[in-house]
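# okay, predicted coordinates and the sequence, questions at the end:
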Amino acid sequence: MNPKKRLEIFDRLAAAIPDPTTELNYNSAFELLIAVVLSAQATDKGVNKATAKLFPVANTPEDILALGENGLKEYIKTIGLYNSKATHIITLCRQLLEKHGGQVPQTREELEALAGVGRKTANVILNTAFGQHTIAVDTHIFRVANRTGIAPGKNVLEVERKLEKFVPKKHIKDAHHLLILHGRYTCIARKPRCPSCVIEDLCEYRHKTKYQDDAATEVKSRS
């Protein structure tokens, strides 16, 4: 795929998604960090439901440590893997207090040293909380990058490196969320919604769908 086509793709995505941001609810870098840790193998909707009760009670490392691991579990028990996530979050909070004065660090290395934080989570925090030009490759981005031909790769790190190299500079800050939201609502896993896709004519996917998905067809038939 050539640079001109990539630029057009991101221009169209940016026009179609004027507010590309996370769908996790948060009011501070620490809240975002906790929400992202909780979001592993869970939906943003499910995480938001839990944090809507947790954050008014505990939204600092000190507050969460005061809850204790069992107390924290009561707030997040509706989320998958909540036992291990509670253990990670308690350890993470101790690390923030002991090593960072209770503040969320702003480097990938320091973030990845925290319990429950991998490269993807670190990149999300750097990009969303601190405005750094990082791209966290989740399942949506990996799928979109490979399907469209924007940045094909065999693994998430390869895709991340290619995106960092190929995404047009003016879109690099928002590329992470543009691709996630496009993958979540249009370029979905089982049956991509190609007929309603704003980049359908630019996408290099060989197996494009020709008709709206069942949900779209049903809605249209009722109107």
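Sure thing, it's come through. Residues are numbered from 1 along each chain as shown.

# please make it C-alpha for all contacts and neighbour counts, starting now.
Will do.

# could I get the full set of strands for this protein?
Assigned strands in the chain: none (criterion: DSSP state E).

# now do the helices in it.
In the chain, the helices defined using DSSP state H lie at 3-16, 29-38, 44-54, 61-76, 82-100, 108-112, 119-124, 139-148, 156-166, 175-185, 214-222.

# adding distance to Q132 and mean neighbour count, write the ones you listed out as a markdown table.
Shown next, in a markdown table, are those (distance: least, C-alpha to C-alpha, whole Å; neighbours: other C-alpha atoms under 10 Å):
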| stretch | distance to Q132 | mean neighbour count |
| --- | --- | --- |
| helix 3-16 | 18 | 16 |
| helix 29-38 | 13 | 22 |
| helix 44-54 | 22 | 17 |
| helix 61-76 | 23 | 17 |
| helix 82-100 | 19 | 18 |
| helix 108-112 | 11 | 17 |
| helix 119-124 | 9 | 22 |
| helix 139-148 | 18 | 21 |
| helix 156-166 | 12 | 18 |
| helix 175-185 | 11 | 22 |
| helix 214-222 | 37 | 10 |
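
# next up, a second structure to put side by side with the first:
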Amino acid sequence: MAKLTRQLDYHAMREVFTRFHATDPEPLGELDHVNAYTLVVAVALSAQATDKGVNKATAELFKIAYTPQLMLELGEEGLIEHIKTIGLYRNKAKNVIKMAQILVDDYGGEVPNSRAALQSLPGVGRKTANVVLNMWWGQPAQAVDTHIFRLGNRSGIAPGRDVDAVERAIEDNVPADFQLHAHHWMILHGRYICVARKPKCQACQIRDLCLYEDKTE
């Protein structure tokens, strides 16, 4: 990135998230899941894949393999049959099976609720851990994906040279009462409005607050 957008001030930040809240008070993630375990698996599978693609692949999978033990019984080859439409499916299948074995052996088949423990699982990075902590346990963890990184830098909501810096900017600057849903609002806005190539600035509810200089007409 050639230059970083300056940071929105507190009053502008509060107005941004007030508008997001007014439009969608309880934003939800778009990955289908039935429990904490299937959420971890879905998020891990979503790396370099679309949520729609993952949901299509897991629609039948999560009917038969919704616990670590059931996933082990399905096995790697059986898992591959369900997820082979997803990018990097072979490596992901290996990680999901390894993860299931660790959860059974070390955690009694339960998904741990600490970031460190989650990140110790195969195929689970900080972003995946933060999604699970936020969506399942209601912790104000900020999972920064490409949509949030783009929106954060373009708009001035959370500028940063890498995802860690953007995560810190959200934690430091988004008003506390909006922290829980901050990353969902930003993901959805980045996915559907502040898109990569031609942002839909005319449809943007925060256009007057956004610091992006090259707004589309």
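Done, it's in. These numbers were taken from a predicted model, which means no experiment stands behind them.

# closest to F130 of structure 1 out of the helices of structure 1?
Comparison of the helices of structure 1 against F130 of structure 1 by C-alpha to C-alpha identifies helix 29-38 as nearest, at 8.1 Å.

# so which bit of structure 2 is the closest one matched to?
On the basis of TM-score structural alignment, helix 29-38 of structure 1 is assigned to residues 36-45 in structure 2.

# ok, back up a step: as TSV, the helices of structure 1 with distance to E200 of structure 1 would be great.
Output for the helices of structure 1, formatted as TSV (distance: least, C-alpha to C-alpha, whole Å):
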stretch	distance to E200 of structure 1
helix 3-16	9
helix 29-38	31
helix 44-54	27
helix 61-76	39
helix 82-100	39
helix 108-112	35
helix 119-124	27
helix 139-148	9
helix 156-166	19
helix 175-185	12
helix 214-222	17
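
# still on that earlier bit, mean deviation of the match of helix 29-38 of structure 1 from structure 1?
Once superposed with structure 1, the aligned residues differ from stretch 36-45 of structure 2 by a mean of 0.6 Å; criterion: mean C-alpha distance after the TM-score superposition for structure 1.

# off-centre distance for that stretch?
11 Å (C-alpha atoms, centre = their mean, to the nearest Å).

# which residues touch that stretch?
Contact with stretch 36-45 of structure 2 is made by 31-33, 54-55, 58, 62, 66-68, 86, 89, 92, 96, 110-111, 123-124, 128-129, 131-132, 136, as judged by C-alpha atoms under 8 Å, 6 or more residues apart in numbering.

# residues near whichever residue in structure 1 pairs up with L133 of structure 2, how many?
L133 of structure 2 maps onto L126 in structure 1, with residues paired by TM-score structural alignment. By the criterion of other C-alpha atoms under 10 Å, L126 of structure 1 has 23 neighbours.

# my understanding was that L126 of structure 1 contacts T134; is that so?
Yes - here L126 of structure 1 reaches T134: they are 6.7 Å apart, a contact under C-alpha atoms under 8 Å.

# what residues are shared contacts of these two?
With C-alpha under 8 Å, 6+ apart as the test, L126 of structure 1 and T134 reach no residue in common.

# in structure 1, what stretch matches stretch 172-187 of structure 2?
Stretch 172-187 of structure 2 covers residues 165-180 of structure 1 once aligned (TM-score structural alignment).

# that stretch: how far from the chain's middle?
When distances are taken as C-alpha atoms, centre = their mean, stretch 165-180 of structure 1 is centred 13 Å away from the chain's centroid.

# now do stretch 41-59 of structure 2
11 Å.

# ok, back up a step: among the helices of structure 1, which comes closest to L202 of structure 1?
Closest approach to L202 of structure 1 among these is made by helix 3-16 (6.9 Å; C-alpha to C-alpha).

# now that closest one on structure 2. Mean distance?
Helix 3-16 of structure 1 sits 0.7 Å off on average (mean C-alpha distance after the TM-score superposition for structure 1).

# can you check what angle separates that helix from helix 175-185?
70 degrees (axes from the mean of the first three to the mean of the last three C-alpha atoms, to 10 degrees).

# what does helix 3-16 of structure 1 rub up against?
Contact partners of helix 3-16 of structure 1, identified using C-alpha under 8 Å, 6+ apart, comprise P20, I150, F166, V167, P168, H171, A175, L178, H182, V198, I199, L202.
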